[in-house]
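> Could you work out the structure for the sequence below:
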Amino acid sequence: MMNRLHMQVWPDGVPETVTWPQGTLYDNLSNTAAKHGNRPALIYHGATLTYAQLDEQVQALAGYLQQKLEVDRGDRVLLYMQNSPQFVIGYYAILRADAVVVPINPMSRHAELEHLARDTGASVALAGQELLQHIAPIVDEGLISHVIAATYPDYAAPGRDIPLPGDLEALDAQEATGPGVIRWAAALESGARPAPHRAGADDLAVIPYSSGTTGQPKGCMHSHFTVNVTAWGGVAWNLSDETDVSLAVLPLFHVTGMQACMNGPIIVGGAIVLMTRWNRDVAATLIARHRVTRWRSISTMAIDLVNSPGAGQYDLSSLTAIGGGGAAMPEAVAKKLHDLTGLDYIEGYGLSETMAASHINPVTAPRRQCLGIPVFDVDSRVVNPDTLEELPQGEVGEIVTHGPQVFLGYWQRPDETERSFFELDGKRFFRTGDLGYIDPQGYFYMVDRVKRMINASGFKVWPAEVEALMHHHPDIAEACIIGTHDPRRGETVKAVVVPQDTARDRLTEQGVIDWCRSEMAAYKCPTMVEFTDALPKSGSGKVLWRELQERESRAKGAA
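The predicted structure is shown next:
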C-alpha cells in the first residue's frame, strides 16, 4: 500500500499533485522567449544573452543540424562540453531538431567516447574545442562524421575581469580544425532554418548514462515528459519565478545540474549565471555581483566553500534558496552554511534513472543528512533486497520508486531493464540499489549503497554514517571510508582523509583514531588512517569511493 506517512510534513502552499505539461522541453524555451524575450537568460564572464537571443541561436543551430548534417527525428546527438552558453544552446538545439541529447561527462576519454558512440549510434557531436583531441580518434574510426566545436571565450565579454579557468582562456576558434570539425559560428551563420517542431511529450529527449557498479555505463531513456516532470516539479516545490538568478556551477551534463540549474530556470524565465568549473572564490564573487538567489550544489562544493579562510568575508546575502544532492550533507558543514547564509541546505535524492529528484526535503521542515520525502505523485517504499517484500517503517532495506519521472528503461538493454523493475501492488517499481529506511514522519534516510558495507567481526558498518561523523572533526576537510583486510576481524575500517590546510602539520593517524573513539561506537572507528591531498571525484563531484576501495583491495591482495 502506498506510503503516505510523509503527507503529515508536506510543505505548506505546495499542491499534492501537479498537472504535468504535455509539450516538449523546447516548448518551455519557446514559451519563455515569447513571454520574457528581453530578460537575461545566460550570464557568462561579463556577457549576457537574452531569452530572445538564446532562442534565435537555438533555432539557427537546429536548422544546421537538420538541413546540413541530416539529423532526423529520434537521432542521438552527443553533447560533450563543459558548462557554457554553448552547452545550453546545443542542448535545446538538439531537442528543437527533434533529436535526442546524449550528455557526456567532459572528463570522458577515448574508450568511454567510443562506447557511447557505438552504443547510441550517434553520427554527430557538439564538443568543446578543448576536447577535440579526445573525440578526434572517434571521427578517425568512422564512428562520428561531424563535430561542431564550441570555443567558450567567444561567448565571454572582451573586457572580462574574471578570466575563464585554466587553459580555456587561450582557446581560439581559428584553431578548431580537423576532419569533420565545424566551427560553432559557421554553423550558426549558415542561414539554415529548422523544419516545424514535430517531437511530442512521449518522444525520447535525453539519454544520460548511469555509471553503475560494474560493466559499461548504461543509457537511461527519458522522454520529454519524464524530464519535464522533475524540471516543473522542482520549480513548484521551491517556488521560483522570472526574478530569480541561479548559479549554474553543477555540471550541466549531470541530471541534477541539468534540471535545477538549466531546465528549471528556463521554465520560469530566470537568469542563469554560468560557471565552467568550480572555484569557491569565483562562485562567491558571482553570487555577490549578480545577486544570485538560488544555488544548487553538492556537498563537496559546500565543504570547499565553508572551509575557505575567507568564507566569513563572502557576501552571500542575496541567496534565498540553497540545496542539492548527490551525497548527504554533513551536519557540521550544514551548520556552517547556515551560519554564513541563514538558510537551511535543502537536500534531495534522485538518480539518472529518475532524472534528478524523486525525494526532496520539505522547505518548511527540512532535515539534515536526509533524502527528504517523496515528491509529487511518487510512491516510494523500502523492501527486502532479496525477497522484494515491503518492510515495516524503520527497517533498513532497498529503496524502490514508482513515479512519473522514472525512466523508460536502459537503452538497448532489455534484460537489464527487466532486472531493474518489479511489480508491487500492481505498480512498476524501480530498484534504486540504495539502502535506507523511513522514519515515523515519512522522511527517507539512506544508509548506503546495497553493496557498500563493511563487516567487521559480524558488526555491519555503513561508511556514509562514519564519514558524516568524521566531518565534525575540526581538522578534517573530507573523509572517505573503505574496508580493508584484517586477520582477526576479517575486515576493518580504514579512513582516507584530506586534512584542513591549516592542520596538515599537526593531524596524525593516532589523533584521528582517538577522536573517532570518543565520538562513535568502537566497531565503527577507523583502525587505519591514510592522509591525502584530495579524494578522487567524478565529473559531477561525487567521491569515487569504489576507486579507493579497489586500490586498497589490490594492495592487500599483493601483500
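> C-alpha from now on. contacts and neighbour counts both.
OK.
> Name the residues that touch the host helix or strand of V77?
Following DSSP states H and E, one finds V77 within strand 76-80. Strand 76-80 is touched from outside by 87, 90-91, 94, 99-106, 117, 120-128, 131, with contacts defined as Cα atoms under 8 Å, 6 or more residues apart in numbering.
> List the contacts of the closest residue to S190 other than its chain neighbours.
Leaving out its chain neighbours, the residue that sits closest to S190 by Cα to Cα, 6 or more residues apart in numbering is Y64, at 7.0 Å. Applying Cα under 8 Å, 6+ apart, we find Y64 in contact with 187-188, 190-194.
> quick one more, to check against the first:
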Amino acid sequence: MTEAYWERPWLRFYPPSASKEVAPPEGSVTAYVAEAFRRWAGRTALLYYGRAFRYGELYEGVRRFAAGLQALGLEPGDRVGLYLANSPQFAIAYLGILWAGGVVVPVSPLYTSHELRHQLADSGARFLVVQDALLENAQRAGVDLEGVVVVSLKEALPAWQRLLVRGLPVPKGPGVYPFAHLLRAEPMAAPVSRGPEDLAALPYTGGTTGLPKGVEITHGNLLAAHRMIQSFNPFTERSTILAFLPFYHIYGQVVLLLGGLLSGARLLLFSTPDPDWILEALVRYRATHFFGVPSLYEVLRDHPRTHWVNWRRLEVVLSGADTLHEATAEAFFRRTGREVAEGYGMTETTSASHVNPRDRVKRGSFGVPLPGVQALVVDPDTLRPVPVGEVGELALSGPNVTRGYWKREEENARSFFAEGGFRFFRTGDLVRMDEEGYFYFYDRAKDMIKYKGRPVFPREIEEALRAHPLVKAAGVVGVPDPKVGAYPKAYVVLEPEARGKVTEEELLAFLRERLAPYKLPREIEFRGELPKTDVGKVSRRELREEVEGGAA
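Sure thing, here's the model as predicted:
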C-alpha cells in the first residue's frame, strides 16, 4: 500500500489546465517582472482604495527604488527588512529590493519591537523599510541599521482621501530617508543578475517552540511555486483578485502579490481586512478570485452583507493558512451555495503545496499535491512511509521546498531526509492520505497529547466543541500529569448570547456523544477570547505557556 504515494493517485483529479510536472525554473523573479510589467504597462495592476496604479507605473517605481537602495550602499545578497502593511509601496519595495539584488526580510506589522529586533538581528539586515506608524516601534528595537526608509501609506491614496488622513512627519536625521526620496533616483535599466539558486526572501516562521527561524526562499523557489499554483488555478490579465491577505505572510506574498502581478491580473489592495469593504469590492469590481483564511469565513458566514455576492460566479473561493473547520465550511455553503476549496502550505514550501481541485472539492480535506510536489506520509520515528489511510507525518519534496533554515544547521539536520532519490522536508504535521490521493490534517505533531500512551488530537476535540451551536471558538492543549502522561484541557469562547448560561457539564455531555472517554477534556475553561496568531489561528503555544507557567 505504501507504493501508492509514488504512483501519485491524485493526478487523476487534476484540472485539464494542470501540468503533471513543473520545469526547473531559470533566471530570477526580476527577469519575469521586467517581461510582465512591460507587456501590460498600460493595464491596471493595483487598485488601492479607489486609486489605480498601472503596471508601467509600478515598473518605473521598482527600478527607481532599486537605484535608490544602491545609492544607499546596498550590495547583492544584503538583507532588507520590510515592515509595513499591504500597500502599493510594499509591492514597489519588495520587487525593488529584488531588482537591486537584495533579499527581502518580511516582518509582520503586528510585531512588537522585541520580535522585530530578533528578526532584524538574526537575519543581519542592513536596511529597513518601515511604515511611518511603526517607526517608533522600529526605533525601540535598537538594531544598528545603515539606513531606514520611511513609508507613508497616505501618499498612495487618491487625492481626495489624502485630505482626510493625517500623516506622520518623517524625522530628520542621518540614515533616515522618506520613501519618496528613493523614488527620485534615476531608474536602473536592468536588474542585478541573480540565478534560481540565489536567496530572494527570508521570511520567519515561529513554529510551536523557540524563537522564529528564517526560511531561505530562493528565486527558484518563488518561480516554481508561482508556476505550480498557476498551473492549477491560473490567473490571467482578465482576473481581478481581492488582495487583503497580508503580504508579509507567505500566502499573500506568493499567491496574491507575485502570482497576480506576474500574470497581468488586477489586485484590489487593502491594508486592513475590513469585511464591509471586502464585500463591497467583490461586487463593485466583479472580482474573480477570493482567497481567505478560516477566521474570515467564520465572519462571512453570518455577515449581513454576505448575500450581496454571487459566490458561485467566482472562479476560485479558497481557504488556507489554517484548518477550515467543517462547521464553518457547512455554514458558509448553506449561506452562499459555494463550497470553499481548502488548501495547505507552509513558509517552508513557499506557500501552497496542496489544494482541492475546484470542481472536485472534498470537504474536510486540504486537497491533493500540486504539480511537481511529491508527498509521503511517514512514521515520525522511522521515517518510513505508512500504509494509505493511516496517520503519520507529512513529508514533502519539490522545487518549491526551501533549501533550509537560516543559520540553523541542527534544525536542518532534523528537518530533511532522503527517500527514493528525493530530498524530503518534514512538515511536523500529522495527516493521512485516502485512496484517491486527497490529504486530511489531524494535528501538529508537537501538539498531539499522549494520554496513557494513546494519541489524542487537539483538533478533533476542537472540532467536536465547535459543532455545538453556542460555541464560537475553542482551543485544546495538553496538561502534563505524571499519572497519565498528559490530559486535554479545553478553552472555550461562547457565543455572546450563551455566556454565563452554558456550563462545563453541559459541554461535556455534548462531547460524550462524539468522543471516546479518553479524549474528553478533564477541564473546560471559559474565556472571552482566545490568543491568536497574526494570521488568525488560535495560538496553542500561548495557551501551553499559560499551563506551563501555572497561570491557567
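> What is the aligned counterpart of the residue nearest to S190 of the first structure in the second structure?
Alignment note: Y64 of the first structure maps to G68 in the second structure; criterion TM-score structural alignment.
> quick one: secondary structure of the equivalent of D281 of the first structure over in the second structure?
Matched across to the second structure, D281 of the first structure falls on D276, judged by TM-score structural alignment. Three-state call for D276 of the second structure (DSSP: H, G, I helix; E, B strand; the rest coil): helix.
> Neighbours of D276 of the second structure, how many?
Number of residues near D276 of the second structure (other Cα atoms under 10 Å) recorded here: 13.
> Over to the one 3 residues further on?
L279 of the second structure has 19 neighbours, counted by other Cα under 10 Å.
> on that earlier part again, of the contacts of Y64 of the first structure, which count as buried by neighbour count?
Among the contacts of Y64 of the first structure, those buried by neighbour count (16 or more other Cα atoms under 10 Å) are 187-188, 192-194.
> ok, the residue lying farthest from the centre of the first structure to G458 of the first structure distance?
Centroid-distance maximum for the first structure: R488 at 40.2 Å, with Cα atoms, centre = their mean. Counting by Cα to Cα, to the nearest Å, the gap from R488 of the first structure to G458 of the first structure is 12 Å.
> again, but for D514 of the first structure
Counting by Cα to Cα, the gap from D514 of the first structure to G458 of the first structure is 23 Å.
> In terms of neighbours, single out the busier of those two.
D514 (14 against 11).
> Show me what that one aligns to in the second structure.
Per TM-score structural alignment, D514 of the first structure is aligned with A509.
> tell me the SS of that match?
helix.
> Next, find the distance separating V361 of the second structure from A85 of the second structure.
Counting by Cα to Cα, the gap from V361 of the second structure to A85 of the second structure is 32 Å.
> Compare neighbour counts for these two and give me the winner.
A85 (23 against 17).
> Alignment lookup: that one to the first structure.
So, by TM-score structural alignment, A85 of the second structure is matched to Q82.
> repeat for G337 of the second structure
G337 of the second structure maps onto G342 in the first structure, by TM-score structural alignment.
> how much space between its match and E416 of the first structure?
Look at G342 of the first structure and E416 of the first structure: by Cα to Cα, they are 45 Å apart.
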